[in-house]
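**Q** A predicted structure for the sequence below; I have some questions about it.
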Amino acid sequence: MSLFKNIFNKDKTTARKISQVNDLKTGDIIQLNDSFALPELLRGQQFEVSAINSYEYEHQTETEWVLKGNTEKQLFLSLDVDDVIYLKFAMKIQHHDVETLFDLDQFSTLFDEPGEAQLDRVSDNDNTNQWSDSSYLQRIFAQIGYFHRKDSRTEKLSPYEGEGSGEQFERYMLLNQDEDKGVEVEVWSDGDTEVFLTLYRPTTDIVDMYPGS
């Protein structure tokens, strides 16, 4: 009887627990609350962490969790760490979404020095509803970063240029007045440009986290 008791106690003590977002690994599951403050794409949904990437900047490195849900939308989670930690959800949008949201001539000004562009929303569509705001001010201009398809928490990033240094890009970021919604643009060395809408939310929006099988 005591042998079985010891075995069961051992299983219980070695079971992995996730107490904070930064504990998430590939295969883990997050459950979001059903608040109407969240877009329908996120509200009450479960997501699996399908991959973990790292964004390396001069003074910081950010972990990015790629989220897989019930749709084909490309969603990403990271942490905005300041005096308070916020969840940062990012949704990649397509060129036609950008054309709907903004005047393209005005949008192009975010690439002009000194990086003080203002964007005004023209119109939402079904994809961007609840993700956008009426206006944004530029906060980051042409910040150099390196993208790594590896988890910097467990894998060392190369400090050297060349092979293993990651993919270089330029980052542009705008925020709304309340600083809870944003637009981020990544321009890669081959000229490819990716646009994301971002939401900054309290960590309590994640109501549960489950370890992967």
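**A** Ah, there it is. Please read all numbers here as calculations on a predicted model, not as lab measurements.

**Q** rest of the way, CA atoms for contacts and neighbours
**A** OK.

**Q** And the strands in this structure?
**A** 29-32, 46-56, 61-68, 75-81, 85-93, 118-120, 135-148, 167-175, 181-188, 193-202, 206-210 (DSSP state E).

**Q** Make JSON lines out of those strands and add distance to Phe8 and mean neighbour count.
**A** Shown next, in JSON lines, are these (distance: least, CA to CA, whole Å; neighbours: other CA atoms under 10 Å):
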{"stretch": "strand 29-32", "distance to Phe8": "25", "mean neighbour count": "19"}
{"stretch": "strand 46-56", "distance to Phe8": "28", "mean neighbour count": "19"}
{"stretch": "strand 61-68", "distance to Phe8": "33", "mean neighbour count": "21"}
{"stretch": "strand 75-81", "distance to Phe8": "35", "mean neighbour count": "18"}
{"stretch": "strand 85-93", "distance to Phe8": "36", "mean neighbour count": "19"}
{"stretch": "strand 118-120", "distance to Phe8": "59", "mean neighbour count": "19"}
{"stretch": "strand 135-148", "distance to Phe8": "40", "mean neighbour count": "18"}
{"stretch": "strand 167-175", "distance to Phe8": "47", "mean neighbour count": "21"}
{"stretch": "strand 181-188", "distance to Phe8": "47", "mean neighbour count": "21"}
{"stretch": "strand 193-202", "distance to Phe8": "37", "mean neighbour count": "19"}
{"stretch": "strand 206-210", "distance to Phe8": "20", "mean neighbour count": "17"}
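
**Q** Which one of those lies nearest to Phe107?
**A** Minimum separation from Phe107 across the strands of the chain (CA to CA) falls at strand 118-120, 6.4 Å.

**Q** adding another structure so you can compare the two:
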Amino acid sequence: MTMKVEQFVMAYKVEQDRLRAMLPEGFESLRPVLRINAEIRKTDKDETVYVELNTPVAAFNKRGWLNIANWKSPATDISYERSGAAVTFQCPFLEITYTGVSVEGGCPAEKDNDGCFFIGEQTDFRTTEVIDQNKEFCDCQFEWKFADGDAHGISIGGKSVPACPTEPQQTYERQELSAQAAASINCEQILGSYVVRFER
């Protein structure tokens, strides 16, 4: 069954040492980045919303993303609302708005991406999905809501900025890999966001 997907992507810069403190053994942090993906998925039978949080890593001779957490409606209360060029996703722990700026381009991180690791009883590696449609840059505003003081940020201009790795400077106490831990890391800068529409 063909699925029509509207995929929204936003990456933001954080302190890389905080990421290192929560990565499982065998995973290396590649860049000081967290990425929020949100998808509106439509088939002839239904429509669902999917949100995930990732960070770039290297492990098992592969380079790509590590899935920190993912959520899907209706199991999780996720909704979206359109207002002109803006699409806002809302759930109890996150609000994020993507606003298209009518400029197309590519994503720098795509050239360093073999796929995505999903950790469960066994680690599952899913190879990169090939998407041949153009991406439209967006402005983005977001706020995590797990706890007071969680990360939030806003971008203006729809630009994409690369993130360079940083050398270790501080050793933090180990934390369990979780969305709550990641959301508590301050957003230093939104690096870029886009929307792409395709069939899966």
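**A** Perfect, thanks for sending it. Bear in mind that the values here come from a model prediction, so they are computed numbers and not experimental data.

**Q** Report the TM-score for the pair.
**A** Overlay of the two chains. TM-score (TM-score structural alignment, normalised by the length of the second structure): 0.29; 96 aligned residues with a CA RMSD of 5.4 Å.

**Q** picking that back up, same list (the strands of the first structure) but as TSV, adding distance to Leu3 of the first structure.
**A** Shown next, in TSV, are the strands of the first structure (distance: least, CA to CA, whole Å):
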stretch	distance to Leu3 of the first structure
strand 29-32	33
strand 46-56	37
strand 61-68	41
strand 75-81	44
strand 85-93	44
strand 118-120	67
strand 135-148	47
strand 167-175	53
strand 181-188	56
strand 193-202	45
strand 206-210	29
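
**Q** between the ones you listed, which gets nearest to Thr14 of the first structure?
**A** strand 206-210 (14.8 Å).

**Q** Against which helices or strands is that closest one packed?
**A** strand 29-32 (3 or more CA pairs under 8 Å, 6 or more residues apart in numbering; DSSP states H and E).

**Q** same for the strand it packs on, what does it pack against?
**A** Contact analysis of strand 29-32 of the first structure by 3+ CA pairs under 8 Å, 6+ apart lists strand 46-56, strand 206-210 as its packing neighbours.

**Q** circling back: among the strands of the first structure, which comes closest to Gln106 of the first structure?
**A** strand 118-120 (6.6 Å).

**Q** Does that closest one pack against any helices or strands, and if so which?
**A** With 3+ CA pairs under 8 Å, 6+ apart as the test, strand 118-120 of the first structure has helix 104-107, strand 135-148 packed against it.

**Q** now the helices for the second structure?
**A** 16-20, 179-183 (DSSP state H).

**Q** Next, count neighbours for the residue nearest to Glu104 of the second structure when sequence neighbours are not counted.
**A** In space, and not counting its chain neighbours, Glu104 of the second structure is closest to Glu136: 4.4 Å by CA to CA, 6 or more residues apart in numbering. Other residues lying near Glu136 of the second structure total 20 when counted by other CA atoms under 10 Å.

**Q** First-to-last residue distance for stretch 80-95 of the first structure?
**A** Separation of the first and last residues of stretch 80-95 of the first structure by CA to CA, to the nearest Å is 26 Å.

**Q** hmm, who's touching it?
**A** Stretch 80-95 of the first structure has contacts (CA atoms under 8 Å, 6 or more residues apart in numbering) with 73-79, 194-203.

**Q** let's go with 7 Å and repeat that
**A** Here stretch 80-95 of the first structure makes contact (CA atoms under 7 Å, 6 or more residues apart in numbering) with 74-79, 195-203.

**Q** wait, which of these is closest to Lys5 of the first structure?
**A** Distance to Lys5 of the first structure across those (CA to CA) is lowest for Thr203, with 37.4 Å.

**Q** Let me know which of the helices and strands packed on strand 118-120 of the first structure is the nearest to Lys5 of the first structure.
**A** strand 135-148 (45.1 Å).

**Q** Which strands or helices does that closest one pack on?
**A** For strand 135-148 of the first structure, the packing partners by 3 or more CA pairs under 7 Å, 6 or more residues apart in numbering; DSSP states H and E come out as strand 46-56, strand 118-120, strand 167-175.

**Q** among the strands of the first structure, which is nearest Leu104 of the first structure?
**A** Leu104 of the first structure lies closest, by CA to CA, to one member of those: strand 118-120, at 9.8 Å.

**Q** so how many other residues sit close to Trp144 of the second structure?
**A** 22.

**Q** Not counting residues beside it along the chain, what's closest to it?
**A** Nearest residue to Trp144 of the second structure in three dimensions, chain neighbours excluded: Leu94, at 4.5 Å (CA to CA, 6+ apart).

**Q** any idea how far the one you found lies from Trp71 of the second structure?
**A** For Leu94 of the second structure, the distance to Trp71 of the second structure - CA to CA - is 11 Å.

**Q** What of Arg18 of the second structure?
**A** On the measure of CA to CA, Arg18 of the second structure and Trp71 of the second structure end up 23 Å apart.

**Q** neighbour-wise, which of the two wins?
**A** Shown here are Arg18 of the second structure and Trp71; by other CA under 10 Å, Arg18 has more neighbours (22 against 16).
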